[in-house]
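return atomic coordinates for the entry below.
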Amino acid sequence: MKEEKRKHRKSTEENERKAVNKWKVSFIILLGIILGLAAFFFFRATQQREVIQYDTQPIVQREGEPVLSINSNKEQINSLMDFYLQNYQADSDVEYHFQLENQAMLTGDFEVLGAPITFYLYFDPYVTDNGNVQLKADSLSIGTLDLPVGQVMKMIEKSFKFPKWIEFDPDEETVLLRLDQFRMENGLFIKAEKINLVDDDIQVSLYLPQDKEK
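Just a heads-up that it's a prediction; the model follows:
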């Protein structure tokens, strides 16, 4: 009888030790997972993001008085842009279109997972202090896809050919029309003075090249 009690006690103690060991192992594994996750999130939080450097051209100051001030409207500007883009994209396999309505609209097609997608990206235009034009993205229409504007702007920038005087900033969701870097064939500069799309009032000034002003 005593021998049976001793064996039972021994068996109970072994079971208790096994249970304790299992809890220890489980606790160590859980602690390891927690420490691993903490280290991972600390690394991600302190890791520096890659900074993308854009080639930004210096501002070209337009000196003197404008040689010509022009009052225009959306229809006239759209005709000029269509003519310019047709020539500029003549050797390109993909095309985009830009036109002014009550907002500025950029539209075109690019592929997502091998399927062609048509996008409509709407901007609000603003004249900057130096006579350039900033387009601030307002809304995006891209079928049934739910994509952030900044991501779509990155796709657009990579998919299409744009003049060097057009600068994309997907992070800020803006496009800057660097008119100070744009030259007409005769060398004239263009400076934006006013853009009011609702009232169809667009005003620009033309400046002579600096070497011709002297």
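
contacts and neighbour counts: CA atoms only from here.
Fine.

where is the longest helix in this protein?
helix 2-46 (DSSP state H).

which helices and strands sit right next to that one?
On a contact count with 3 or more CA pairs under 8 Å, 6 or more residues apart in numbering; DSSP states H and E, helix 2-46 meets no helix or strand.

next secondary structure after it?
strand 68-72 (DSSP states H and E).

tell me which residues are up against the following helix or strand past that next one.
Later in the chain than strand 68-72, the nearest helix or strand by DSSP H and E is helix 74-88. Outside of helix 74-88, the residues within contact range by CA atoms under 8 Å, 6 or more residues apart in numbering are His97, Phe98, Gln99, Leu100, Glu101, Leu197, Asp200, Asp201, Ile202.

could you also give me the structure for this second sequence? I'd like to compare it with the first:
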Amino acid sequence: MKPNQKKPEPTTSVKTEKTINYWKIAFLVLAGVILGTTIFFASRIFQQRETGLNESTELVQREGSPVLTVNSNKSQVNQLIDFYLSDFQKGQDVTYDFELRNEALLTGEFQVLGFPITFYLYFDPYVTEEGNVQLKAKSLSIGTLDLPTSEVLKMIKRSFKFPEWIEVNADEQVILIRLDQFRMQNGLFIKANKINLVDDEIQMSLYLPAESEDE
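Sure, this is the predicted structure:
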């Protein structure tokens, strides 16, 4: 070897650097696939499919004379709710429960990515000026998932069948029991007067329709 000739550099470091770059590329690709898949499924889960649902009907200002005022309690009303829902949900694969405690409680199960998720949604009930009952969402329990109440209400609205006189407003986090849309076959209708779940006081009035409504 000549005195001024440089000794060839080893090629080991170049190969090592290339190997490291390959691992970086593979990691970035894998992370991108995972992130993209997560975004895709999340968008499908929370996608709004409200097409075809009826818009809220106008409030019906019913006129009539109160013929009977009923004072009840949570236990008695829960028996009526159980009886009604058992009949209404016959033959349905997906069902839900509703009961009055110190809050109103809606519970059921829906599917998220093929897995059953049980929810417990608590409401505070209010009587409106028209004698309807408004349920304002108060708190939500849904296992370890951290989902906004409005999104869970959207899932509930898509997953369950409710009577026509029950309206679910996910954006306002409210369920409205439209007693002004509920009428008995003989024309009698009901208005809520008072709901105090803590003191166990529930009062409803039964009305005879005005003569003009019968014509």
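
narrow the contacts of helix 74-88 of structure 1 to those in strands?
His97, Phe98, Gln99, Leu100, Asp201, Ile202 (DSSP state E).

would you turn those into CSV with distance to Thr118 of structure 1 and neighbour count?
Formatted as CSV, those follow (distance: CA to CA, whole Å; neighbours: other CA atoms under 10 Å):
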residue, distance to Thr118 of structure 1, neighbour count
His97, 12, 15
Phe98, 14, 17
Gln99, 16, 19
Leu100, 18, 20
Asp201, 30, 13
Ile202, 29, 18
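
let's have these in JSON lines, adding distance to Phe189 of structure 1.
Output for these, formatted as JSON lines (distance: CA to CA, whole Å):
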{"residue": "His97", "distance to Phe189 of structure 1": "23"}
{"residue": "Phe98", "distance to Phe189 of structure 1": "21"}
{"residue": "Gln99", "distance to Phe189 of structure 1": "21"}
{"residue": "Leu100", "distance to Phe189 of structure 1": "21"}
{"residue": "Asp201", "distance to Phe189 of structure 1": "20"}
{"residue": "Ile202", "distance to Phe189 of structure 1": "17"}
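
so which pair among these is furthest apart in space?
His97 and Asp201 (21.3 Å; CA to CA).

quick check, central residue of structure 2?
Taking CA atoms, centre = their mean, the centroid of structure 2 lies closest to Leu153, which sits 1.8 Å from it.

what about Asn151 of structure 2, neighbour count?
Small correction: residue 151 of structure 2 is Glu, not Asn. Residues near Glu151 of structure 2, counting by other CA atoms under 10 Å, number 17.

element containing it, please.
helix 149-159.

so which bits of that helix are buried?
Counting neighbours by 16 or more other CA atoms under 10 Å, one finds that the buried residues in helix 149-159 of structure 2 are Thr149, Ser150, Glu151, Val152, Leu153, Lys154, Met155, Ile156, Lys157, Ser159.

as TSV, those residues with distance to Ala170 of structure 2 would be great.
Output for the buried residues of helix 149-159 of structure 2, formatted as TSV (distance: CA to CA, whole Å):
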residue	distance to Ala170 of structure 2
Thr149	8
Ser150	5
Glu151	7
Val152	8
Leu153	5
Lys154	6
Met155	9
Ile156	9
Lys157	8
Ser159	13
